[in-house]
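Colleague: got a structure for you, letters missing:
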């Protein structure tokens, strides 16, 4: 996934009200940027850190800038949770080994009660595959990516929905997309959200599969690369 407009480096002043941030451009100008991440963004919102923002000329959007990347001393992190589905959609089109062999890939399909699955994969003679994507940006230990970074009742509901699909005879997969370049394995942050961890354990027991993908990230774009181990 290439960014639609070349990103601009800036310095973070603050992130506030969940979806807003103030950043300073290289010429000293302070601008307001949309922060497309509802999580805690632990470790990614420190004052003074280098960030990359995208200019926006869409008159329908309220802000002229959107925050896209956080730059750490040894890594890039994609903070836009909405980008995860775009990255996975491209990866599915190019082929993910564990999800190959499906002829039709449909995004945002309604199912269960007030739910939408990120992707529904289908093919004649095969079980439908319900694929839920989660963007992973938290890392509190070198090399280890964790999900979630805050309590997510919605995420726990999604796990229950996936388990229900398995019980109905379908295939269900939870895909963790690790949007940071300094991690080589993935696990749950059970201390942050014990309820989600319990729902995850129940979903796995019901037959929900887990796939973890790494990303290559630069100010030009984000691409899913290879599978990472979970555990």
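Modeller: Structure received. Everything quoted here is computed from the prediction, not taken from an experiment.
Colleague: For the rest of this, base every contact and every neighbour count on C-alpha atoms.
Modeller: Will do.
Colleague: So which other helices or strands are in contact with the longest helix seen in the chain?
Modeller: In the chain, with assignment by DSSP state H, the single longest helix is helix 153-167. With contacts taken as 3 or more Cα pairs under 8 Å, 6 or more residues apart in numbering; DSSP states H and E, helix 153-167 sits against strand 129-136, strand 171-178, helix 194-206.
Colleague: And the last one, what does it pack against?
Modeller: Applying 3+ Cα pairs under 8 Å, 6+ apart, one finds that helix 194-206 contacts helix 153-167.
Colleague: wouldn't residue 217 be in contact with residue 223 here?
Modeller: Yes: assessed by Cα atoms under 8 Å, residue 217 is found in contact with residue 223 at 6.6 Å.
Colleague: circling back to that earlier point, from the helices and strands packed on helix 153-167, which stretch is densest packed?
Modeller: The highest mean neighbour count among the helices and strands packed on helix 153-167, using mean count of other Cα atoms under 10 Å, belongs to strand 171-178: a mean of 24.
Colleague: just to revisit the earlier point, to residue 110, which of the helices and strands packed on helix 153-167 lies closest?
Modeller: Closest approach to residue 110 among the helices and strands packed on helix 153-167 is made by strand 129-136 (10.8 Å; Cα to Cα).
Colleague: Would you mind giving the orientation angle of the closest one with respect to helix 153-167?
Modeller: Calculated by axes from the mean of the first three to the mean of the last three Cα atoms, to 10 degrees, strand 129-136 forms an angle of 160 degrees with helix 153-167.
Colleague: what residues does strand 129-136 touch?
Modeller: 81, 84-85, 88, 117-122, 145-148, 158, 162, 165, 170-180 (Cα atoms under 8 Å, 6 or more residues apart in numbering).
Colleague: again, only using 6 Å
Modeller: 81, 84, 117-121, 147, 171-179 (Cα atoms under 6 Å, 6 or more residues apart in numbering).
Colleague: Please work out how many residues are found near residue 98.
Modeller: 9 (other Cα atoms under 10 Å).
Colleague: Leaving out the residues flanking it, which one is nearest to it?
Modeller: Leaving aside its sequence neighbours, residue 98 sits nearest to residue 211 (Cα to Cα, 6 or more residues apart in numbering; 7.9 Å).
Colleague: Tell me how far stretch 138-147 lies from the chain's centre.
Modeller: Chain-centre distance of stretch 138-147: 14 Å, with Cα atoms, centre = their mean, to the nearest Å.
Colleague: and for that stretch, what are the contacting residues?
Modeller: 136, 149, 182, 183, 184, 185, 186, 187, 188, 189.
Colleague: Please apply the same query to stretch 67-87.
Modeller: Against stretch 67-87 from outside (Cα under 6 Å, 6+ apart): 1, 33-37, 50-53, 135, 179-182.
Colleague: One more to weigh against that first structure:
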């Protein structure tokens, strides 16, 4: 019999497909990185992460790119992974939403196994949240879910955000508003394997940290998962939230 973490990982596995290994030269802006490939030389790769990427964009590190094979894209390569020594780190901020959506859809999200009808990118108030999830039998209220990608690591603790985020603050306020009539949840997906806990990055955005604590007091469910990260990425298990 599979353990709960193994069941979750098997159900949410996302293959990154064939990847080419290279060395990170520099991240020249939020969306583009220079990478040296053994056979192709210096290439430019799209960076699917507009955050600061503190603790996971060190030049000289081994990285993995996907060749999209497109003749029309400005940058045919996409940066998918970086090897930080103690763990591979997932770069793509779209992956967490896909992982969480699959966990709900397949009935393996811990404690919410009967919430399986997933609606993505739902507008509510002045915000657009990642998903609204309903019970399979159609009974009961809605579960509003916002997902955040997390890669910042200090010691054995993962932190969010890695830059001041007014958008993230707005999402927290919206989750608190929705909690008055429905259930609401914030899910942090840590795309690396080392963390033993998660904390808000008060040293980067103290306003976000305060709002997160307020949201928890108001009944917003907050959870953090760390991932197994290889050429296949999956949710593995929850880590404790330390406030």
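Modeller: Happy to help now that I have it. Small disclaimer: the values here were computed from a predicted structure and weren't measured.
Colleague: And the TM-score between these chains?
Modeller: The TM-score (TM-score structural alignment, normalised by the length of structure 1) is 0.93; 226 aligned residues with a Cα RMSD of 1.3 Å.
Colleague: name the element the counterpart of the residue nearest to residue 98 of structure 1 in structure 2 belongs to?
Modeller: In structure 2, residue 211 of structure 1 lines up with residue 223, judged by TM-score structural alignment. In this structure, residue 223 of structure 2 sits in strand 221-229 according to DSSP states H and E.
Colleague: so how far does that strand sit from its counterpart in structure 1?
Modeller: Here strand 221-229 of structure 2, set against structure 1 after superposition, deviates by a mean of 1.0 Å using mean Cα distance after the TM-score superposition for structure 1.
Colleague: after that strand, next one along is what?
Modeller: Downstream of strand 221-229 of structure 2 (by DSSP H and E), the next one is strand 232-239.
Colleague: Off-centre distance for that next one?
Modeller: Centroid separation for strand 232-239 of structure 2 versus its chain: 11 Å, with Cα atoms, centre = their mean.
Colleague: same check, this time on stretch 188-206 of structure 1
Modeller: 18 Å.
Colleague: need the contact list for the residue in structure 2 sticking out farthest from the centre.
Modeller: In structure 2, the greatest distance from the average C-alpha position (Cα atoms, centre = their mean) is reached by residue 39, at 31.5 Å. If a contact means Cα under 6 Å, 6+ apart, then residue 39 of structure 2 has no contacts.
Colleague: how about it, what's its partner in structure 1?
Modeller: Correspondence of residue 39 of structure 2 to structure 1, assessed by TM-score structural alignment: residue 27.
Colleague: Is residue 24 of structure 2 in contact with residue 64, as I believe?
Modeller: No: look at residue 24 of structure 2 against residue 64 with Cα atoms under 6 Å: they stay out of range, at 9.2 Å.
Colleague: between those two, who's got more neighbours?
Modeller: residue 64 (26 against 22).
Colleague: Surely that one forms part of a strand?
Modeller: Yes: assigned with DSSP: H, G, I helix; E, B strand; the rest coil, residue 64 of structure 2 falls within a strand.
Colleague: Aligned to it, what sits in structure 1?
Modeller: In structure 1, residue 64 of structure 2 lands on residue 52 (TM-score structural alignment).
Colleague: same deal with residue 158 of structure 2?
Modeller: Looks like residue 158 of structure 2 aligns to residue 145 there (TM-score structural alignment).
Colleague: now swap in residue 143 of structure 2 and tell me
Modeller: Per TM-score structural alignment, residue 143 of structure 2 is aligned with residue 129.
Colleague: now that match, nearest residue through space, not along the chain?
Modeller: Closest residue to residue 129 of structure 1 apart from its sequence neighbours, by Cα to Cα, 6+ apart: residue 171 at 4.5 Å.
Colleague: circling back: to residue 153 of structure 1, which of the helices and strands packed on helix 153-167 of structure 1 lies closest?
Modeller: Between residue 153 of structure 1 and these, the shortest gap by Cα to Cα is with helix 194-206, which sits at 7.3 Å.
Colleague: Quick one: work out the angle between the closest one and helix 153-167.
Modeller: Interaxial angle of helix 194-206 of structure 1 relative to helix 153-167 (the same axes, to 10 degrees): 10 degrees.
Colleague: so how far does helix 194-206 of structure 1 sit from its counterpart in structure 2?
Modeller: For helix 194-206 of structure 1, the mean deviation from structure 2 after alignment is 1.3 Å (mean Cα distance after the TM-score superposition for structure 1).
Colleague: what residue of structure 2 matches up with residue 194 of structure 1?
Modeller: Using TM-score structural alignment, the equivalent of residue 194 of structure 1 in structure 2 is residue 206.
Colleague: Could you report the distance from the match of residue 211 of structure 1 to residue 187 of structure 2?
Modeller: 5 Å (Cα to Cα, to the nearest Å).
Colleague: What of residue 178 of structure 2?
Modeller: 16 Å.
Colleague: just residue 22 of structure 2 next, same as before
Modeller: Taking Cα to Cα, one finds residue 22 of structure 2 at 32 Å from residue 187 of structure 2.
Colleague: Run through the residues that contact residue 64 of structure 1.
Modeller: Contacts for residue 64 of structure 1 (Cα under 6 Å, 6+ apart) come out as 55, 56.
Colleague: Could you report the distance from it to residue 32 of structure 1?
Modeller: Distance from residue 64 of structure 1 to residue 32 of structure 1, by Cα to Cα: 8 Å.
Colleague: before we move on, what about residue 219 of structure 1?
Modeller: For residue 219 of structure 1, the distance to residue 32 of structure 1 equals 19 Å [Cα to Cα].
Colleague: And residue 205 of structure 1, by the same measure?
Modeller: For residue 205 of structure 1, the distance to residue 32 of structure 1 - Cα to Cα - is 45 Å.
Colleague: same check, this time on residue 213 of structure 1
Modeller: 32 Å.
Colleague: So those two - more neighbours on which side?
Modeller: Shown here are residue 213 of structure 1 and residue 32; by other Cα under 10 Å, residue 213 has more neighbours (24 against 18).
Colleague: Can you give me every residue that contacts that one?
Modeller: With Cα under 6 Å, 6+ apart, residue 213 of structure 1 has these contacts: 177, 226, 227, 228.
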